[in-house]
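1. The sequence and its predicted three-dimensional model are supplied below.
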Amino acid sequence: MQDFLHTTIRAAGAIARDYFVRGVTHSEKTSVADLLTEADVAVSDYLIAQIQANYPDHQIHSEERAADINPGARYEWVIDPIDGTRNFALGIPFWAPLVAVIKDGKPFLAAIFNPMSDQLFSAAQGGGAYLNGQRIQVNGVDTLEHGFGVIYRRSGFPRVERYIRAMDELNRASTTWLHNYGSMVAAAHLASGGIDFYLSNSGFDHDLLAPALICSEAGAVVTDADGNPWTREHHDIVIANPRLHPKVLALLK
């Protein structure tokens, strides 16, 4: 199943890359920040078709479908066809298909593929995290003073005021670099040691399940804003290495 996941997400990324190179049109789903392109639909359809052909009894949840396929099955595939659609639609090459596989209600496999850089981040529960087949782990940064962090906060979602205060405190009290990459590829780079921390108050299962497993398997601590272990259907997520995580979490108190 893991080999199938890796092969299929690479093929899905190639489809998306072709659309990206040609250029796409887009429409708004819920807001100007929540876009849909023909590529999102095409990649979703491809992934669903491949999963159904190989695992016809599995549940499939895609961001671009109104209803799940085979709800209640032991295995569930959770798909974000193009995470970072706004980047994709505007010609910014920082986006990726995300796929997580849930087994008996628990994260089992995950993959994030950036076709623009040919980087496949992957993990299996209890088996570690990998980038193009090489083992990866989080960095050992233990201070926020010169940190490199990603914060994504969105109005209308839980704890937004706490995230705004955290951003303000970091801006005033340190030389931390704060970015919003607009894609969960950022969390994958945390898993490989490039980024120090990641905060978001507005993710969904299709956004967060794959990076949460990859980061956890790379040695990160993954919680909600209150310090509880992150679980699906929680919009907020806090990710950092074990030494830095308490300091990041303190910003949200």
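-> Received the coordinates, thanks.

2. switch to C-alpha atoms for all contacts and neighbour counts from now on
-> Noted.

3. Tell me the gap between the host helix or strand of residue 19 and the middle of its chain.
-> In this assignment (DSSP states H and E), residue 19 forms part of helix 2-22. When C-alpha coordinates are averaged (Cα atoms, centre = their mean, to the nearest Å), helix 2-22 and its chain have centres 16 Å apart.

4. Show me what it is packed up against.
-> With contacts defined as 3 or more Cα pairs under 8 Å, 6 or more residues apart in numbering; DSSP states H and E, helix 2-22 has these neighbours: helix 38-54, strand 96-103, strand 106-114.

5. List the buried residues for the last one?
-> Right, strand 106-114. Across strand 106-114, burial judged by 16 or more other Cα atoms under 10 Å covers 107, 108, 109, 110, 111, 112, 113, 114.

6. For the stretch 151-253 of the chain, just list every one of the strands.
-> When secondary structure is read from DSSP state E, counting those that start in this stretch, the stretch 151-253 of the chain shows strands at 177-179, 197-200, 221-223, 237-240.

7. Most tightly packed of these?
-> Using mean count of other Cα atoms under 10 Å, the stretch among these with the largest mean neighbour count is strand 237-240, at a mean of 28.

8. Would you check how far apart residue 193 and residue 186 are?
-> The spacing between residue 193 and residue 186, counted by Cα to Cα, to the nearest Å, is 11 Å.

9. From residue 191, how far out is residue 63?
-> Using Cα to Cα, one obtains 24 Å as the distance from residue 63 to residue 191.

10. okay, those two: which has more neighbours?
-> Neighbours per residue (other Cα atoms under 10 Å) separate residue 63 from residue 191, with residue 191 holding more: 33 against 20.

11. For residue 160, give me its contacts.
-> Contacts here follow Cα atoms under 8 Å, 6 or more residues apart in numbering; on that basis residue 160 touches 153, 154, 201.

12. And for residue 7?
-> Taking Cα under 8 Å, 6+ apart, we find residue 7 in contact with no residue.

13. Was I right to think residue 180 contacts residue 148?
-> No - contact between residue 180 and residue 148 fails when scored by Cα atoms under 8 Å: they sit 11.0 Å apart.

14. of the two, who's got more company?
-> Summary of the neighbour comparison: residue 180 and residue 148, criterion other Cα under 10 Å, with residue 148 having more neighbours (18 against 15).

15. which non-adjacent residue is nearest the more buried one?
-> Leaving out its chain neighbours, the residue that sits closest to residue 148 by Cα to Cα, 6 or more residues apart in numbering is residue 177, at 4.8 Å.

16. second one coming, line it up with the first:
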Amino acid sequence: MSGELLAATVAAVRHAGARMMTRYSIESRQPGLPDLLAHLRANDAAVVDVLRPALTAALPNASWLDDEHGSGPLDMGQWWLIDPVGGNVNAAHGMPDWNIGVSLVRDGRPVLAVVYFPVLDEMFTATEGGGALLNGAPLRVSVKTALDGALAGTGQARPGQGPEFAERTAASFIAMSKSALQVRVSVPVTHQLAQVAAGRMDVHWQFDNVRAHAAGVLLVQEAGGMVTALDGTPWKLTSESYLASAPGVHAAALDVLTTRPGNA
């Protein structure tokens, strides 16, 4: 992966973050769901308007997807996968935990990732085989070896999953809470994956593998973490679920998520 392409992607994402910061306010509130949804769409559009021309210019032959809730296989070749505003609902409510997320997927595997948190000015980057960085400094996952000292988390990958999905997530939260030091349920997913890559969290799991998570997955992998499907097989873009964690707690976390009641 060329340094020029990574630099161009970082520049585009930083520009998009600056655009979003002109829309973001800690006073931001909407009176009801229709107004909220309109605000979310406007946020996404503002970011895409910056990213699409810049990334197309950087890699003209790559295809484009900015459906942050999309899943399933992609055709062979290169794809820009964009999560315009990860945690958009947080930004719309004046909270700081949101990001701009971009990954480049080549023949079904992520090869480049840029995840930027504008409020904190934290730029996470990774390239396949090139390691993961935070503001230019190398990242490593945590050295935890037991779940009793681990900070774990999950979250809602996409809305509208229904009561069965909610019950499964709740059961997994209860199961993990019995083993881990602390468990959080929050969005955006890429925020938690970035924290695992930085060693700030130790475990993140999802029962719903969304393609836009590829950026966070690559961050964890390149920071020395383990990412597998919940059946223990290697993570793929088409996996139905996944566990991303520090290597020292991966087996224990996998056991919790696959053998406890309600999580089979």
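-> Good, I have the coordinates. Here the structure is a predicted model, which is why all the values come from computation and not from measurement.

17. Work out the TM-score between the chains.
-> Superposed pair, TM-score by TM-score structural alignment, normalised by the length of the first structure: 0.86. Supporting alignment: 245 aligned residues with a Cα RMSD of 2.9 Å.

18. sorry, back to before: present the contacts of residue 160 of the first structure as CSV; the columns should include distance to residue 93 of the first structure and neighbour count.
-> Conversion of these to CSV gives the following (distance: Cα to Cα, whole Å; neighbours: other Cα atoms under 10 Å):
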residue, distance to residue 93 of the first structure, neighbour count
153, 21, 22
154, 22, 17
201, 24, 25
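
19. what about the helices in the second structure?
-> When secondary structure is read from DSSP state H, the second structure shows helices at 3-21, 33-58, 88-92, 163-177, 189-197, 214-222, 247-259.

20. would TSV of those helices with distance to residue 140 of the second structure be doable?
-> TSV is the format used below for the helices of the second structure (distance: least, Cα to Cα, whole Å):
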stretch	distance to residue 140 of the second structure
helix 3-21	20
helix 33-58	28
helix 88-92	27
helix 163-177	23
helix 189-197	6
helix 214-222	8
helix 247-259	11
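
21. between those helices, which one is nearest to residue 77 of the second structure?
-> Between residue 77 of the second structure and these, the tightest spacing by Cα to Cα is seen for helix 33-58, at 14.6 Å.

22. residues of that closest one that come out buried?
-> Within helix 33-58 of the second structure, judged by 16+ other Cα under 10 Å, the buried ones are 36, 39-40, 43-44, 46-48, 50-52, 54-55, 58.

23. Likewise for stretch 140-157 of the first structure?
-> Neighbour-count burial for stretch 140-157 of the first structure [16+ other Cα under 10 Å]: 141, 142, 144, 147, 148, 149, 150, 151, 152, 153, 154.

24. ok, now which ones touch the counterpart of residue 88 of the second structure in the first structure?
-> With TM-score structural alignment as the criterion, residue 88 of the second structure lines up with residue 85 in the first structure. The neighbours of residue 85 of the first structure, taking Cα under 8 Å, 6+ apart as the test, are 34, 35, 36, 37, 40, 95.

25. Is it correct that residue 67 of the second structure is in contact with residue 82?
-> Yes - with contact defined as Cα under 8 Å, residue 67 of the second structure reaches residue 82; the gap is 7.1 Å.

26. Map residue 228 of the first structure across to the second structure for me.
-> Per TM-score structural alignment, residue 228 of the first structure is aligned with residue 233.

27. gap between its match and residue 196 of the second structure?
-> Look at residue 233 of the second structure and residue 196 of the second structure: by Cα to Cα, they are 20 Å apart.

28. More neighbours: these two, which one.
-> Between residue 233 of the second structure and residue 196, counted using other Cα under 10 Å, the more crowded position is residue 196 (31 against 11).

29. Alignment lookup: that one to the first structure.
-> That one, residue 196 of the second structure, aligns with residue 190 by TM-score structural alignment.

30. what do you get for residue 133 of the second structure?
-> Aligning on TM-score structural alignment places residue 133 of the second structure opposite residue 130 in the first structure.

31. For residue 185 of the first structure, see how far away that match is.
-> Taken as Cα to Cα, the spacing of residue 130 of the first structure relative to residue 185 of the first structure amounts to 14 Å.

32. unless I'm mixing things up, residue 195 of the second structure is touching residue 204, no?
-> No - in this structure, residue 195 of the second structure is not within contact of residue 204 by Cα under 8 Å, at 9.3 Å.

33. what's near enough to touch residue 68 of the second structure?
-> With contacts defined as Cα under 8 Å, 6+ apart, residue 68 of the second structure is in contact with 81, 82, 83, 84, 210, 211, 212.

34. which one is residue 114 of the second structure nearest to, not counting chain neighbours?
-> For residue 114 of the second structure, the nearest residue in space outside its immediate sequence neighbours is residue 125; the separation is 4.5 Å by Cα to Cα, 6+ apart.

35. Likewise for residue 107 of the first structure?
-> Spatially, and ignoring its direct neighbours in sequence, residue 107 of the first structure is nearest to residue 101 (6.2 Å; Cα to Cα, 6+ apart).

36. Which residue in the second structure aligns with residue 75 of the first structure?
-> By TM-score structural alignment, residue 75 of the first structure lines up with residue 78.

37. list the contacts for that match?
-> 61, 62, 63, 104, 105, 106, 107.

38. and the fifth one, how far is that from residue 205 of the second structure?
-> What it means is residue 105 of the second structure. 21 Å.

39. ditto for residue 9 of the second structure
-> With the distance defined as Cα to Cα, residue 9 of the second structure ends up 27 Å from residue 205 of the second structure.

40. now swap in residue 97 of the second structure and tell me
-> Separation of residue 97 of the second structure from residue 205 of the second structure (Cα to Cα) stands at 19 Å.

41. Give me the residue at the spatial middle of the second structure.
-> The residue lying closest to the centre of the second structure (Cα atoms, centre = their mean) is residue 190, at 2.1 Å.

42. Verify the stated contact: that one with residue 210.
-> No - Residue 190 of the second structure sits out of contact with residue 210 when judged by Cα under 8 Å, with a separation of 10.7 Å.

43. Pick the one among the contacts of residue 85 of the first structure closest to residue 234 of the first structure.
-> Distance ranking of the contacts of residue 85 of the first structure against residue 234 of the first structure, using Cα to Cα, places residue 34 first at 18.9 Å.

44. How about the contacts made by the alignment partner in the second structure of residue 60 of the first structure?
-> Here residue 60 of the first structure is matched to residue 64 in the second structure, going by TM-score structural alignment. Residues in contact with residue 64 of the second structure, defined by Cα under 8 Å, 6+ apart, are 79, 80, 81, 82.

45. Can you report how many residues neighbour the last one?
-> Other residues within reach of residue 82 of the second structure by the criterion other Cα under 10 Å amount to 27.

46. Done for today, thanks.
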